[in-house]
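1. Let's see this in three dimensions:
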Amino acid sequence: MDRLDAIRLFVRVVEKGSFSAAAREAGIGQSAASKQVAALEARLGAQLLQRTSRSMAVTELGQTVYDAALRLVDDFSAIESLVGQGQSKPSGLVRLSVAPVFGRLYVVPHLPAFFAAYPDISVEMAATDRHINLIEDGFDLAIRHGNLSDSSMTARLLAKSFFVTVATPVYFARHGVPQAPRDLIDHACIGFTSRQDIRPWTYARGVTHHPQGPFRTSDAEQGRAALLAHLGIAHMPAWIVAPEIASGALQMVLQDHAVETTPINAVYPSRRHLPIKTRLLIDFLATTLARDLAVPGHGIATEIGPLG
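-> Purely as a prediction, here's the structure:
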């Protein structure tokens, strides 16, 4: 293993928080990883990591070396990517974290076209609503919904999806169509829960409705199924039900009172050069979202984010 590989291994040990995890990723044994980092320390004449039988910590000097090493690794990766773009087709595995419903509706159906365009790129998709740690868990990219709180990540806005209030035509035929948010008090409202709290519905001019009804859920797929079973009215991001709105299976109401939006972002580690394989997947998703989230004739003003 050359010096650059040893530096890369040291960076991954710091980011993973353990020799064993970094060794597994590099495809070597834990003892070999420990020896490589020890050899790097000997060459630099400084202790970078404090090791005990149960824990590992980065020394103050080790943190300084890590910051410099990160820039070095990023710069070399950028050189490799630039050279690779000129000499070979984009290739490699992109590990993507995505919410289950979003992946099913907006990622998986388009993968055949993506693979046709880039046959040497493969995608591994983890479907989870949990906000995983991209660096620690070894992911290249995540698609996240709502406002972002992790400032250590770089985010690219893909789209802003308006919230819509919807139910089936069957439900409205049975119970009537609300003309204003205040009318919702007379309807069965499907609530979405977060930490056991039911999320309020927000409308223009500061109007808030607290939904009441026989069914509530924390899962968007279940909420969509409840709508299609005529259980009530729901208020949710348009992307979840855009196909059903386009087909007429669901009908939007209270559009003149709509105001709330939710951003859809591609998120990736901020201190990492963005590989061409990952950038291509982000560009592809931005393009397909622009088409998928447009619902002609139904007034969903979904805004697509910049592609740069």
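2. Only C-alpha atoms from now on, for both contacts and neighbour counts.
-> Will do.
3. so residue 267 makes contact with residue 152?
-> No: counting by Cα atoms under 8 Å, residue 152 is not a contact partner of residue 267; they are 10.1 Å apart.
4. Neighbour count for the two, which is higher?
-> Neighbours of residue 267 and residue 152, each counted by other Cα atoms under 10 Å, are more numerous for residue 267; the result is 22 against 10.
5. Checking the more buried one next. Helix, strand or coil?
-> Counting by DSSP: H, G, I helix; E, B strand; the rest coil, the backbone at residue 267 sits in strand.
6. Find the nearest non-adjacent residue to it, please.
-> Spatial nearest neighbour of residue 267, chain neighbours left out: residue 155 (4.4 Å); criterion: Cα to Cα, 6 or more residues apart in numbering.
7. Quickly find the element holding the one you found.
-> Here residue 155, judged by DSSP states H and E, is contained in strand 153-167.
8. Quick check: buried residues in that strand?
-> Buried positions in strand 153-167, judged by neighbour count with 16 or more other Cα atoms under 10 Å: 153, 155-167.
9. quick one on the thing from earlier: which residues does the residue nearest to residue 267 contact?
-> By Cα atoms under 8 Å, 6 or more residues apart in numbering, the contact set of residue 155 is 265-268.
10. any chance of the buried residues of strand 153-167 in TSV, plus distance to residue 104?
-> Below are the buried residues of strand 153-167 laid out as TSV (distance: Cα to Cα, whole Å):
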residue	distance to residue 104
153	25
155	22
156	21
157	20
158	17
159	17
160	19
161	17
162	20
163	20
164	20
165	22
166	21
167	22
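11. Let's see this one next, to set against the first:
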Amino acid sequence: MSAMNEIQVLTAFVRALEVGSFSAVGREIGISQSTVSKQIAMLEASLGVQLFARTTRRLNPTPEALQLHEHVRQLLDALETIKSNSRTREAAPQGMLRLTAPTSFGRERIIPLLPEFLGQYPRITVDVVLTDRVVDLIEEGFELAIRAGNLPSSSMIARSLGLIERIVVGTPAYFSKHGTPETPAELVSHNALIYTATATPTRWEFESEHGRQVVEVDGTIRSNDLDSLYDLVLTGAGIAAVPDWLAAADIAAGRLRSVLADYYLIPLSVNIVYSQTRFLTHRARCFIDFTTQALKRSRSSIA
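-> Next comes the predicted model:
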């Protein structure tokens, strides 16, 4: 087998694990499904291990496949970097960029940037997964992730995108019925809708001229989906701490009220992260630089 064929086999393996379908891989790299299947079988025979348990619905990677994937992905990234560096500086970045972002932030702040980004880099395609779950970039085949909140110690390299300012909101009808809190301490008597995709979901920290105040809130509904909680706030089900840009239109229209004007919640940092064990492709670098600059232009909304 030639070196180029070996690279294609390894590429087919990596993408099969990441997308879970031989046919999808075939369409992506321009070969038939049967060819992909044969390449994977040939790789399995060469290694002497089974890499996938085939079912009618999905390919299920074996533990050996998951272990192999990390090393092969690093190799392919290294080859991509070498190829990119060998091109002229004017060479356009290309290929599929896979990234993940929190659902609400991604929908409001990242997705709207894509037309301009792809207009500048027409040879790049983007696969965006919006989820409030913290994904494993290596295992799930992502180059980049956007994350809000304090980052735990890890092998991730982070670049700051700014801060998310948050406010406490509820409907006028809710506050008319339950009273308007004047201090953070009064929040304990309110029904707080808890967003669980943060490090300390029930611990709300405020700053003011009176110093920092910390309150443990509680309520009847918890969820890892911010947009769902926000929809519940609009029904009058309770109060929530949400990004200011998410509630701005509803506050202006009188559907929501922001409270505790003399206090402000500690902002959440927003970072774009990638694994230090992977070579960063040209397309990923372009996206990081573009997004950083684009969000700086809207600094009044995010930071």
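12. Just give the TM-score of the two.
-> Once superposed, the chains reach a TM-score of 0.70 (TM-score structural alignment, normalised by the length of structure 2), with 280 aligned residues with a Cα RMSD of 4.2 Å.
13. hmm, back to that, aligned counterpart of the residue nearest to residue 267 of structure 1 in structure 2, please.
-> Correspondence of residue 155 of structure 1 to structure 2, assessed by TM-score structural alignment: residue 158.
14. next one: residue 96 of structure 1
-> Residue 96 of structure 1 maps onto residue 99 in structure 2, with residues paired by TM-score structural alignment.
15. gap between the two ends of stretch 144-154 of structure 1?
-> The stretch stretch 144-154 of structure 1 measures 12 Å between its terminal residues, going by Cα to Cα, to the nearest Å.
16. what do you get for stretch 228-241 of structure 1?
-> 10 Å.
17. List the buried residues of that stretch.
-> Result for stretch 228-241 of structure 1 [16+ other Cα under 10 Å]: buried residues 228, 230-241.
18. Could you do stretch 196-209 of structure 2 as well?
-> Buried residues in stretch 196-209 of structure 2 (16+ other Cα under 10 Å): 197, 201-202, 204-207.
19. quick one: secondary structure of the match of residue 96 of structure 1?
-> For residue 99 of structure 2, the secondary-structure state derived from three-state DSSP is strand.
20. Can you get me a residue count around it?
-> Look at residue 99 of structure 2: counted by other Cα under 10 Å, it has 21 neighbours.
21. What sits closest to it if chain neighbours are left out?
-> Nearest residue to residue 99 of structure 2, sequence neighbours excluded (Cα to Cα, 6+ apart): residue 144, at 4.7 Å.
22. Let me see the ranges of the strands in the stretch 201-308 of structure 1.
-> Along the stretch 201-308 of structure 1, the segments classed as strands by DSSP state E, counting those that start in this stretch run 201-202, 208-209, 216-217, 234-237, 251-253, 261-269, 303-304.
23. Of those, which is nearest residue 75 of structure 1?
-> Ranking those by distance to residue 75 of structure 1, with Cα to Cα as the measure, places strand 261-269 first at 15.0 Å.
24. Read off where the closest one ends up in structure 2.
-> So strand 261-269 of structure 1 sits over residues 267-275 in structure 2, by TM-score structural alignment.
25. and the counterpart of residue 114 of structure 2 in structure 1, what helix or strand is that in?
-> Alignment note: residue 114 of structure 2 maps to residue 111 in structure 1; criterion TM-score structural alignment. Assigned by DSSP H and E, residue 111 of structure 1 belongs to helix 111-117.
26. what's the offset of that helix from the middle of its chain?
-> What separates the centre of helix 111-117 of structure 1 from the centre of its chain is 20 Å, taken as Cα atoms, centre = their mean, to the nearest Å.
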